[in-house]
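Colleague: A predicted structure for the sequence below; I have some questions about it.
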Amino acid sequence: WMVPEGVAEVWLVDLKLSQLHGWYTDLDRQVREGLAGFGTVFFGKGYAHPDHVPIDIARFTGQQPFPMERFLEEPPHVTFIAREDRLWFRSPLSKFLFRATHPLGLRKLLARLWVSDQDRLMRGTMKAIRREFPGVSFTVAGLGRPGGFGGLAEDLRTLQMDEATERRWCAAYGRSQFVIGLHGSNMLLPTAHAGGCIEVLPYDRYENFVQDVAVRYADVMQLFLYRFVDEFATPRQVARHALSMFRDFRTYYRNNRTNVF
């Protein structure tokens, strides 16, 4: 999964990123043995935050990204990215109470209350968007328990990840004018495929601004299509940005892509 064509072998090291700061003699031995049969070996640099614009994501996932030039021609679709370990909170008090459950040993018992409230925030956003654009459809993707959206959205959330699920998610991203979700690495693949995003950005993540977004455009279109809102933004505030992206795209695209020197 996500290995591009032309790669002959994959050496997979089953260690967490935090563990890779150490030195493992057995791993060193295996690498030396694996490289012994080659006359020349070149090492490619790995960048934590590369320029995403020139990257053809379809080489890795097999899913074509949303074509920006067809933003208004394709059926309107929005995908929400949801997870249960990092949440969209309704208020500072809600966030404080959620964090207080951890030292009290109540997180597992009570976490579902906040997850359900996050679902309510997403449903409220969907309904606000649909009041203005009745034809828009929605998908919810991410690591979490499915349920609670009825006929309002296609719910692809799951706690059991596999390649088929990941491909279904990427297909949803690829047909989305934009995705909506909370800051985190969970936004990388969605933004690499969708036309744009609206991200709920927590205060304590300002120094990581845009690190989790695979920006696809090198011109001012990125200012229009990648939007960031307060971590306690209301559904109405998030929907306001979504509606603007649908309503104002034609004018913005004409002024900044068509009528330019």
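Modeller: Received the coordinates, thanks.

Colleague: Could you use CA atoms for every contact and neighbour count after this?
Modeller: OK.

Colleague: OK, contacts around the residue nearest to residue 61 when sequence neighbours are not counted?
Modeller: Closest residue to residue 61 apart from its sequence neighbours, by CA to CA, 6 or more residues apart in numbering: residue 2 at 5.1 Å. Shown in contact with residue 2 (CA atoms under 8 Å, 6 or more residues apart in numbering): 59-61.

Colleague: Roughly how far does residue 2 sit from residue 54?
Modeller: Residue 2 is 17 Å from residue 54, where distance means CA to CA, to the nearest Å.

Colleague: Please enumerate the helices of the stretch 51-200 of the chain.
Modeller: When secondary structure is read from DSSP state H, counting those that start in this stretch, the stretch 51-200 of the chain shows helices at 58-61, 92-100, 107-132, 163-174, 188-193.

Colleague: Tabulate those in TSV, adding columns for mean neighbour count.
Modeller: Formatted as TSV, these follow (neighbours: other CA atoms under 10 Å):
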stretch	mean neighbour count
helix 58-61	15
helix 92-100	13
helix 107-132	16
helix 163-174	19
helix 188-193	25
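
Colleague: Spatially central residue for the protein, please.
Modeller: residue 187 (1.8 Å; CA atoms, centre = their mean).

Colleague: give the contact list for that residue.
Modeller: The contact partners of residue 187, by CA under 8 Å, 6+ apart, come to 81, 181, 212-213.

Colleague: okay, now the one to match up with it:
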Amino acid sequence: HTLPIEHTNMFPVEVSCNGSHPTYSEVSKIWLAEPLIHALTSDHEEEVNVTVERKKEHDKIIILNCLDSCYGHALDKLFNIQRHLDHHAHLGLVVIIQSSMRNLVPEGVSEIWELDTPFKTFEHRIKGFDQLVKTRVLESKEAYLSRADMNLDYSLLRIPLFVKHNPLRFDKLYEYPARITFILREDRFWLTNKVNHFLYLVARKLGQLSLIKFYFIILQNRNFRKLAKLLVKQYPDLQITAIGIGSPGGMNRYVQDLREPYQEYRMHEDERYRLYSESHLIFGVHGSHMILPSALAGAFISLHQDFKIPHFSEDFIPRHSNPQRQAFLGRFLSDRNSPKAIASHIKNLFGALYSMEKTKF
């Protein structure tokens, strides 16, 4: 029986040791219950290097497990550090993370356990990891396990604590030349055509996406090129940057293309956060690591695919206490929107900022 922590606080799972008699919510079947049961009952174990960094010695600890096969879920778990530093300062905080998130861990934690492996590895058991945790618990005088709450109130989140940069101030949106940052990945695509959408879903379903993704990359790059050309025509001094995991190329002269392969991408995290915090607007497809950029940039436009509608609001962090300002500066649109339609949204956003100046009652 799962402990009341993380997502299993809302969606508990029960199963016999041999995998029989499973009990779980149908809502959590595909993304939580079935993968968990498979990991528990499978003989497969992953070999992963674990690096333990002890910053402070504590005999009373609280363990925060931030491991998850989904980056967004892992990030929410990581944000629990703020609560523990604020309210459990008497305990040593042990944070367990995937290696690419190491730079997000703020000062004040006692230990960092870093696992250098892809996120998808955490769909399986990690060889020897259970014993590592038990050994650390037995070394301590008192040991607690964090609830790792997933339903966080983002309005209380102090983003600079994690990314070391302040979000762009609202009044900076009036300063020109403006900067727009495109966020691209080679496994999330902006496809405006129904036929291409259908082809993408079929390839994804059959596990053949890698064979034809070059075609979708060409289409996506073309859409971003068109958008950049339309925007520069409207704003000649506009600065446009493309950031993401992938190979640079396929853009036009209006775009500074800073895309990188994954290994290089990991090394320049702080520079990306700086660019996001200087961006008037970020633009990308849902699932392209838009969460932290949305908390740093002045505004964002997130494109969602139809099958992502149930999750469209999970890929951002709200910045503004004024609901109208947040709705104006944070837009969720279908990926069927053409470059021309997106350009119209951006023109409206930059041209009607004055309407967001509100007088208090």
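Modeller: That came through, no problem. In this text, all values refer to a predicted model and were calculated from it rather than measured experimentally.

Colleague: before we move on, back to that, for residue 139 of the first structure, find the nearest of the helices of the stretch 51-200 of the first structure.
Modeller: Distances from residue 139 of the first structure to each of the helices of the stretch 51-200 of the first structure were compared by CA to CA, and the smallest falls on helix 163-174, at 7.0 Å.

Colleague: now the second structure: which of the contacts of residue 2 of the first structure match?
Modeller: For these, the subset whose aligned partners also touch in the second structure (both residues aligned by TM-score structural alignment, their matches' CA atoms under 8 Å) is 60-61.

Colleague: Just tell me what residue 251 of the first structure corresponds to in the second structure.
Modeller: Using TM-score structural alignment as the criterion, the counterpart of residue 251 of the first structure in the second structure is residue 355.

Colleague: What of residue 226 of the first structure?
Modeller: When the second structure is aligned by TM-score structural alignment, the residue opposite residue 226 of the first structure is residue 330.

Colleague: number of nearby residues for that match?
Modeller: Here the neighbour count serves as a burial measure; for residue 330 of the second structure (other CA atoms under 10 Å) it reads 23.

Colleague: What sits closest to it if chain neighbours are left out?
Modeller: Nearest non-adjacent residue to residue 330 of the second structure, counting by CA to CA, 6+ apart: residue 300, 5.0 Å away.

Colleague: Residue 9 of the first structure versus the counterpart of the one you found in the first structure, what's the distance?
Modeller: Aligning on TM-score structural alignment places residue 300 of the second structure opposite residue 197 in the first structure. Distance, residue 197 of the first structure to residue 9 of the first structure, using CA to CA: 34 Å.

Colleague: Repeat that for residue 151 of the first structure.
Modeller: Note on residue 151 of the first structure: its distance to residue 9 of the first structure, by CA to CA, is 44 Å.

Colleague: And for residue 222 of the first structure?
Modeller: Look at residue 222 of the first structure and residue 9 of the first structure: by CA to CA, they are 36 Å apart.

Colleague: Kindly report the same for residue 49 of the first structure.
Modeller: 24 Å.

Colleague: sorry, back to before: pretty sure the match of residue 300 of the second structure sits against residue 225.
Modeller: Yes: if you go by CA atoms under 8 Å, residue 197 of the first structure and residue 225 touch, sitting 6.3 Å apart.

Colleague: Between these two, tell me which one has more neighbours.
Modeller: More neighbours surround residue 197 than the other of residue 197 of the first structure and residue 225, with 31 against 22 (other CA under 10 Å).

Colleague: for that one, what are its contacts?
Modeller: With contacts taken as CA under 8 Å, 6+ apart, residue 197 of the first structure has the following neighbours: 178-181, 191, 225-227.

Colleague: Please list which of these are also found as contacts in the second structure.
Modeller: For the contacts of residue 197 of the first structure, the subset whose aligned partners also touch in the second structure (both residues aligned by TM-score structural alignment, their matches' CA under 8 Å) is 178-180, 191, 225-227.

Colleague: possible to save these as JSON lines with distance to residue 34 of the first structure?
Modeller: Formatted as JSON lines, those follow (distance: CA to CA, whole Å):
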{"residue": "178", "distance to residue 34 of the first structure": "43"}
{"residue": "179", "distance to residue 34 of the first structure": "42"}
{"residue": "180", "distance to residue 34 of the first structure": "43"}
{"residue": "191", "distance to residue 34 of the first structure": "36"}
{"residue": "225", "distance to residue 34 of the first structure": "45"}
{"residue": "226", "distance to residue 34 of the first structure": "43"}
{"residue": "227", "distance to residue 34 of the first structure": "46"}
